[in-house]
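Undergrad: Sequence and predicted structure, then a few things I'm wondering about:
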Amino acid sequence: MVHISDQSYFPLRVGNYQIYTVNETDINRLSCSTSLVPKKYDLKVLVFDSVKNTEGGFTYLIHRYTRADSTQAWIILDSWSARKDVNQVVVNEGNTPYVKLVFPMASGTLWNGNTYNGNAVEDYTMTDVGKSYTQGNGKKFSSTVTVVQSDNQDFIVYQDKRIEVYAASVGLIYKETTQLTYFQNDCGSGNTCCLGTQDPKTGIIYTQELKSYGRE
């Protein structure tokens, strides 16, 4: 049996890149009769540099780019950073650090993803360590891990579902975020009554699926 290092689920090396297909629906509606408008685009994540950090390791600098489709040029979206040590992976999304993975990896492991950002405690759960995973686009990965960041399945007031899937030697292959508030007392004069329809009033529905990866 080939041993797969836990560290390989989040490879960090200057020049590494991943390209994803993103489907995103941003929601801010006054009535449930208003149509939702989904967006589809490509996202590129590129490790472009590294610097020594105070922990004695390296922090890797990341640019994220978007484009409407493969016929368009990439446009820079923002800059993130990531660091990895023997115990954990910390990703700075903008200026907010999140503990994305912890080591050693084992199904059922819990940790506070907000350890370093001062937000309320949020328990992440590791599941399906070492399991194979097939994406909706048909791509198969033989060894993956799923991190459930939140799974509040409340379809009346507020839904919060966030998961990320990582593959050995690849990194993040799938991300899903569904954060929705639902219509409550919205039966005003002349408006469609939205109460109890399970229609979202505000929030986001977002999926990010790996399309390709490599090195520049």
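TA: The structure has been received and is ready for your questions.

Undergrad: use CA for all of it now, contacts and neighbours both
TA: Will do.

Undergrad: who's in contact with residue 9?
TA: 144, 145, 166, 167, 168, 169, 170, 171, 172 (C-alpha atoms under 8 Å, 6 or more residues apart in numbering).

Undergrad: Filter the residues you listed down to just the ones in strands.
TA: In strands, judged by DSSP state E, the following of these are found: 144, 145, 166, 167, 171, 172.

Undergrad: what about the closest residue in space to residue 157 that isn't next to it in sequence, how many neighbours?
TA: Closest residue in space to residue 157, ignoring its immediate chain neighbours: residue 182 at 5.3 Å, by C-alpha to C-alpha, 6 or more residues apart in numbering. Residue 182 has 22 neighbours, counted by other C-alpha atoms under 10 Å.

Undergrad: try it against this one:
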Amino acid sequence: MKQNYAAYFPTLRSAAGRLGSAVLLAVAVAGCQNETEVLPNPGPEYYPLAVGTYRIYDVADTTWRNNAPTASRFQFREQVEAELSPDATGQPAYRVVRSRRATATDAWAVDSVLTVTVGRQTVTEQRNNRRSVELVFPVAEGKVWNINAFNAQDTIIAENRFYRNVGQPLSLTRNGKTYAYENTVTTINDVAVEANAAYTTILRTTFAAGTGPVYRVRRRFFHCDNTGTLGCNPSLNYQGQSRSEVLIESGK
């Protein structure tokens, strides 16, 4: 039975961060031969990369200022332009150019550039000199890790991202068209909801096997009144941004 992402969107919280985390390589001892065999690692198939490939996303974006929303729609294209020299550990890296246009008939304009590195244990993205851990291998339900392990946004031992719905189907509808995927995994980090009710950050990405990122959700809100009369209260929704990105086209 296919799932609708919206069905579980509001309910997940950072409590799953209490689950244990470790990045382990799975091994198996082969029968009586006393040999160690590395099991297949399905993780990288959730973020395939090849020079010349591209993905186009439909973006719905709403910015909130003083409790007043401003909505916009546009498109992002992420194109793999080059394979870079391997890093010191021999991990392949790719230069991905993200471009933006207002409508499908407009010309693309470069928005940003990121570097995606695919290792045996992780996939990382680096944008604006900040490196984040997007996937860890092997992929497993409930596995927790630190998305900021390579930057100074959190402590080294922080656990702020986890897997949900590993291997599950997903269908998304955008602009009247449905996009269906048989095998997906969703990474989630919902932070600061319990720790500080004045700040809310929700970051979620769904990856489809053989396709890559197909759905991204980002919500950042600062629940305070600029006038100083109401202070900070989780019931307020004065400042922030809500954005969703749905993959609508990919190819080479």
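TA: Cool, got the structure. Here the structure is a predicted model, which means the values were calculated and not measured.

Undergrad: Spit out the contact partners of the alignment partner in structure 2 of the residue nearest to residue 157 of structure 1.
TA: Aligned counterpart of residue 182 of structure 1 in structure 2: residue 223 (TM-score structural alignment). Residues in contact with residue 223 of structure 2, defined by C-alpha under 8 Å, 6+ apart, are 197, 198, 199, 232, 233, 234, 235, 236, 237, 238, 239.

Undergrad: Out of those residues, which are shared with structure 1?
TA: Mapping these onto structure 1 (both residues aligned by TM-score structural alignment, their matches' C-alpha atoms under 8 Å) leaves 197, 198, 199, 235, 236, 237, 238, 239 still in contact.

Undergrad: Going by distance to residue 131 of structure 2, which of these wins?
TA: residue 199 (22.8 Å; C-alpha to C-alpha).

Undergrad: so how far is residue 84 of structure 1 from the counterpart of the closest one in structure 1?
TA: With TM-score structural alignment as the criterion, residue 199 of structure 2 lines up with residue 158 in structure 1. Remark: distance between residue 158 of structure 1 and residue 84 of structure 1 (C-alpha to C-alpha, to the nearest Å) = 33 Å.

Undergrad: Neighbour count: the two, which is higher?
TA: Counted by other C-alpha under 10 Å, residue 158 of structure 1 and residue 84 do not tie: residue 84 has more neighbours, with 21 against 18.

Undergrad: check contacts around that one.
TA: Residue 84 of structure 1 neighbours (C-alpha under 8 Å, 6+ apart): 57, 58, 59, 90.

Undergrad: Translate the third one into the numbering of structure 2.
TA: By that I understand residue 59 of structure 1. Superposed on structure 2 with TM-score structural alignment, residue 59 of structure 1 falls opposite residue 93.

Undergrad: Now its match: closest residue in space that isn't a chain neighbour?
TA: In space, and not counting its chain neighbours, residue 93 of structure 2 is closest to residue 117: 4.2 Å by C-alpha to C-alpha, 6+ apart.

Undergrad: ok, how many other residues are close to that neighbour?
TA: Residues within reach of residue 117 of structure 2, counting by other C-alpha under 10 Å, total 22.

Undergrad: now residue 129 of structure 1
TA: Neighbour count of residue 129 of structure 1, defined by other C-alpha under 10 Å: 18.

Undergrad: What's it aligned with over in structure 2?
TA: When structure 2 is aligned by TM-score structural alignment, residue 129 of structure 1 is paired with residue 166.

Undergrad: cool, and residue 44 of structure 1?
TA: If you follow residue 44 of structure 1 across to structure 2 using TM-score structural alignment, you land on residue 77.
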